[in-house]
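>>> Okay, here's the prediction I keep looking at, along with the sequence it came from:
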Amino acid sequence: MTPVMFPLVVGLVLAVPLTVDDVTVVELRATVNDMTPEQRVARAHERIDSLPEADLSRPVHVAREGADMLILVGDEFVFGLTGGDGFADEAALEAGSRAAANKLHDALALRVARARPDAILESVGLALIGTLLFALGLILLVRAWGLLSRRLVAVNVDMKRIAIGPLIRNALRRILFALLWALALLLGYLWLTFVLTRFSFTRGWGEALGANLLSLVIRAGRSFAGALPGLAMVAVVVVATRFLTRVFDAVFDAVERGRLTVRGLYPETLKATRRLVTVGTWLFAAIISWPYIPGSDTEAFKGMSVLLGLMLTVGSSGVVNQALSGFVLVYTRALSPGDWVKVGDVEGRVRELGVLSVKVLTPNNREVTIPNAVLVANPIANFDRGVDGDGASVSIVVTLGYDAPWRRIHELLLETARQVDVVREKPRPFVRQSALGNWFVEYELVAHIVENANVDDARSALHAKAQDVFAASELELMTPDVLDVRRHRS
């Protein structure tokens, strides 16, 4: 079978390779006796294909004819070479002719060897072995997929009471599936290349596949080698940033443990400040590293940057508003986890202070989520911030008539506070007369409760104990409604 020749451009001269059984013997460039290089190559193939099988094993030698060199198989002329075929002088022409003769000898010897029955059987055997190895590789990939799938079942990750294990499992499953398919396709490519190169009539296709794969590997290697300086710079930036964040973490840990005092850093803002500094440091590192990332100057990267910027601009206005409101809450220290607060109609203990919202646990054991922007726009009553370190304060109001001695009322209310377990001894509870009505006096008892005590439960306990104490003292608590009813009865 005569392969198709593709001319090569060398300078301004077309070079046509003479290939015999996938072995490039020589490249012809000159036009001789009105025969173009393509015609000379075709004529050489005709002469080679017309050689008897017995002549294929005869020696190939070189003969001179004037200024040209002749290549002969035995006594049969095959093709000739001239100085116009790219040889600078006679010495170069002679050396090139001998090299072409040696290559032609090797190609003819290979043709003879492939034509032997034992060579064909050997090629078939090697192809079968390659096929078995390919099948074994596919079986191993299938078993690896089954093993990894069973391992993925054990993945179980919870984040803020949200099970994200299934999401991670699905993502890993798809990534592994794609990788295994890529390996299977690569094995199939290698198997096809190996099998095609075992037989003379398909060797050209197999070698072309192998050359394409080799070219791809070489290009990838060159690209990787060219990207090494940029990757090294990115690695240096990452290592330096990691070291810097560890230094910042050490400073924040020292401040948190009280070994270091930094003006402007408070326990309530320490966690948020740590996050801001860490995120800001890594963002700065990303900006520095961006030009050194391979492919960062391509149109694909630029388009992706524009798309991400547009998505953030259009879709994140509400998120940014909530996040900024969260920073306002943190740095004004309006509330912190564990505080008992009241915002509008919602009253309870702060359970979580998040980036976008605050979770409050009400006395009815219901969790209410309040967006940060709502908290910033409304007054916040914090019952734990009255006196530093003294716990939340609660108050109850009772009314009695003017005939009841007010000093006695003060004593009974203070006794009420002493009999409630969650009321702290220090600071001491106190009583004040908050109003003088037409028919009664309004007394207010203010007390501080222990840490983490429920404000509503403490207020309820004070109300119940006040009724017991005043009933034991034979003093009746009055309200405007009760007083009005008694006046009408009398």
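The structure has been received and is ready for your questions.
>>> Please count neighbours and contacts with C-alpha atoms only from this point.
OK.
>>> Just say helix, strand or coil for residue 369.
Look at residue 369: counting by DSSP: H, G, I helix; E, B strand; the rest coil, its state is strand.
>>> State the distance from it to residue 349.
Computed as Cα to Cα, to the nearest Å, the residue 369 to residue 349 distance reads 12 Å.
>>> Count residues in the vicinity of residue 215, would you?
The tally of other residues near residue 215 (other Cα atoms under 10 Å) stands at 12.
>>> put this beside the first:
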Amino acid sequence: MQAFLQQSHRLYQRLQHWLILSLAVALLTITLNPAVAQSESSAGNPIDGYPVVLDGTELFRVKQGIPGVASAQERANIVNTRLVQIANDESISLETIRVEEEKSGSVVLAGDTVLFTVREVDRDSNESRQATAAKSAQTVQSAVAQYRHDRSAQQLVYGMSFTLISTIALVGFLVLVHWFVSRLLLRIKAAQRTRTLGFRVQNLQLLGSRATGYLLTGLAGLLRLILVLASFYLYIPFVLSQFPATRALGNSLLSGIVKRMNQTIAAFVEYLPNLVIVVLIGVFTRYIIQFVKLVVTELGRDDAYPWFYPEWVQPTNRLATVFLVIVACIVATPYMPGFNSPAFQGIGLFLGALFTLGSSSAVANAIAGIILIYTRAFHIGDIVQIGEIKGEVVEKSLFVTRLLTFRREVITIPNSSVLNSNLINFSAVSRIPGVPKIASRIREDSTKPREHKEYLLLHTTITLGYDVPWRTIHAVLIQAAEATLGVISEPPPFVLQTGLNDFNVSYELQAYTDRPELMPQIYSELHQNLQDHCNQAGIEILSPAYAALRDGNHSTIPAQYLSEDYTPPSFQIHDQNHHS
């Protein structure tokens, strides 16, 4: 029951909206129609005469007045008033409308009422006065007969029947439009959820699924509005034309609709040559794009041209497509409707000024994005460092680059900033075959063939005292690296002595990994293993410097790594003769 009430409430609200909309359309239609704005008696002029009208139908025109009595316009108004009185008086039969000849002219009467007098100056140029009067009387008789017929009970029943049928048809059409648009919106939302609404031109995606869904939803609502307005625009004049009191208004509205349709058709026919040119430009552009795609695809083959990389194929196709489409739009613009209109020119000036003043940074980012594409600085999924930001490349567009940091933060960097910053790519070395390991050349065996698989080289520095043999330190550091997850065994880790400092020696541990995306975890575990293995080997980590009196001080090695019988050495003082 509650669902029924909710549905009824929604239907009532829609009916209210449609009623308000119909009234707005009626007012708009009447206001915009020039035929309704003027009265029937004001359509004449002194040259063409003033019309005599009955029920919206012009019978004839009065061109001459009676000197000293009435002007031509006043005569026409008097005849109009008498005709309406005669037409509404059912006691005056049509047979009593006749012509009687008098000295002043031919008098047209209806019963005992004089309608008008036809004088010599009123006759048509090709007819006699009597013939003109007889013709006018016959015209009046036919008009009065039609006037009374239209207001008969039978015609009123017909008008009400046609109004009822048209109202039912209108409601049915509105319900059908609502059902169709609702089904269309449901399909759009379903396709939007499945992300299948992307708008593409060739391989270039112009709109994503969500944006396309919003656009189609708006267009569906606009289509519904247009159909509802059009239905009311036809319904209201049709209903008005069914009743005598509003027939003139309805007929004028219908004639206005027909006139606008004729103007639209004439304008379309006139525009057809330009439309053919626009279509030819579009077809020609399409075939040029297809040809360019074939050429670019051929350039991107692995064995064709070594200077053109395969990853350039897709961006080159997109750039070429955008460029050719822009050129085609520029060429087709003079053939667009309204090209020479002030509104079109004003819009063009506004867009030009907006692009010139507000798009400098956008153009800089777009140019930087193109440069980054063709310099092959990084790919999607690479681990890079841009300035102080380190992370995985998750998106590379024409304007921005997005990194997913190791802290799971997505950082958006404008391409112009990327181009102007130092960029370190930790993943690029794995894609470059045959590149020698610079740091490992001191350990390279020239008798073995060089492997073509490259890995990322991690390094960390530790400083230890001179009292520990360097060979022992090398072995311990390599063991710590081999025990770290993520460090590969081939090529093996190695150690470089990078400095003989005042208080210690600098040892740089080098280790390879094939998981650059795990660098923070690998470094953390590597440092932990360095502490554990140095402690197990009895090596004190005195970094960067440690000043102490060894005699009498406890060892810095943690207690769990010392022997059970360890005791701190006693403090000793010797004289010059080495006596305690």
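Looks like it arrived, so ask away. Worth saying up front: this structure is predicted, and the values here are computed from it rather than measured.
>>> TM-score them against each other, please.
TM-score for the superposed chains, counting by TM-score structural alignment, normalised by the length of structure 1: 0.76, backed by 478 aligned residues with a Cα RMSD of 4.7 Å.
>>> Looking at residue 369 and residue 349 of structure 1, which one has more neighbours?
residue 349 (26 against 15).
>>> Please name the residues that touch the more buried one.
Residues counted as contacts of residue 349 of structure 1 (Cα atoms under 8 Å, 6 or more residues apart in numbering) are 337, 338, 339, 340, 341, 360, 361, 362, 454.
>>> returning to that earlier point: what residues are shared contacts of residue 369 and residue 349 of structure 1?
With Cα under 8 Å, 6+ apart, residue 369 of structure 1 and residue 349 have common neighbours residue 360.
>>> Quick check: chain neighbours aside, which residue is closest to residue 180 of structure 1?
Among residues not flanking residue 180 of structure 1 along the chain, residue 141 sits closest, at 6.6 Å (Cα to Cα, 6 or more residues apart in numbering).
>>> Give the helix, strand or coil label for that neighbour.
Secondary structure assignment for residue 141 of structure 1 (three-state DSSP): helix.
>>> Buried by neighbour count, from the contacts of residue 349 of structure 1: which ones?
Buried members of the contacts of residue 349 of structure 1, scored by 16 or more other Cα atoms under 10 Å, are 338, 339, 340, 341, 360, 361, 362, 454.
>>> could you list every residue that touches the third one?
Residues in contact with residue 340 of structure 1, defined by Cα under 8 Å, 6+ apart, are 347, 348, 349, 350, 382, 383, 384, 392, 455.
>>> burial measure for residue 370 of structure 2, as a count.
Counted with other Cα under 10 Å, the neighbours of residue 370 of structure 2 add up to 17.
>>> next helix or strand past the helix or strand hosting it?
Using DSSP states H and E, residue 370 of structure 2 falls within helix 360-375. For helix 360-375 of structure 2, the following helix or strand on the C-terminal side (DSSP H and E) is strand 383-386.
>>> in the stretch 301-450 of structure 2, which spans are helices?
313-332, 342-358, 360-375, 415-419 (DSSP state H, counting those that start in this stretch).
>>> From the chain's centroid, how far away is the shortest one?
Think helix 415-419 of structure 2. 26 Å (Cα atoms, centre = their mean, to the nearest Å).
>>> Repeat that for the third one.
Helix 360-375 of structure 2 has its C-alpha centroid displaced from the chain centroid by 23 Å (Cα atoms, centre = their mean).
>>> same question, the first one
For helix 313-332 of structure 2, the distance between its averaged C-alpha position and the chain's averaged C-alpha position is 19 Å (Cα atoms, centre = their mean).
>>> Quick check: that helix compared with structure 1, mean distance?
By mean Cα distance after the TM-score superposition for structure 1, the fitted helix 313-332 of structure 2 averages 2.7 Å away from its aligned residues in structure 1.
>>> Over to the second one?
After superposition onto structure 1, helix 342-358 of structure 2 lies on average 3.0 Å away from the residues it aligns with, using mean Cα distance after the TM-score superposition for structure 1.
>>> my guess is residue 425 of structure 2 contacts residue 384, does it?
Yes. The pair residue 425 of structure 2 / residue 384 is scored as a contact, 4.3 Å apart, by Cα atoms under 8 Å.
>>> Find the residues that touch each one of these two.
In contact with both residue 425 of structure 2 and residue 384: residue 378, using Cα under 8 Å, 6+ apart.
>>> so where do the helices sit in structure 2?
With helices called from DSSP state H, structure 2 shows them at 2-32, 34-37, 72-88, 129-150, 153-193, 209-240, 244-299, 313-332, 342-358, 360-375, 415-419, 470-482, 519-536.
>>> Now render these as a markdown table, adding distance to residue 105 of structure 2.
Shown next, in a markdown table, are those (distance: least, Cα to Cα, whole Å):
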| stretch | distance to residue 105 of structure 2 |
| --- | --- |
| helix 2-32 | 43 |
| helix 34-37 | 36 |
| helix 72-88 | 15 |
| helix 129-150 | 8 |
| helix 153-193 | 38 |
| helix 209-240 | 41 |
| helix 244-299 | 33 |
| helix 313-332 | 69 |
| helix 342-358 | 59 |
| helix 360-375 | 86 |
| helix 415-419 | 96 |
| helix 470-482 | 130 |
| helix 519-536 | 117 |
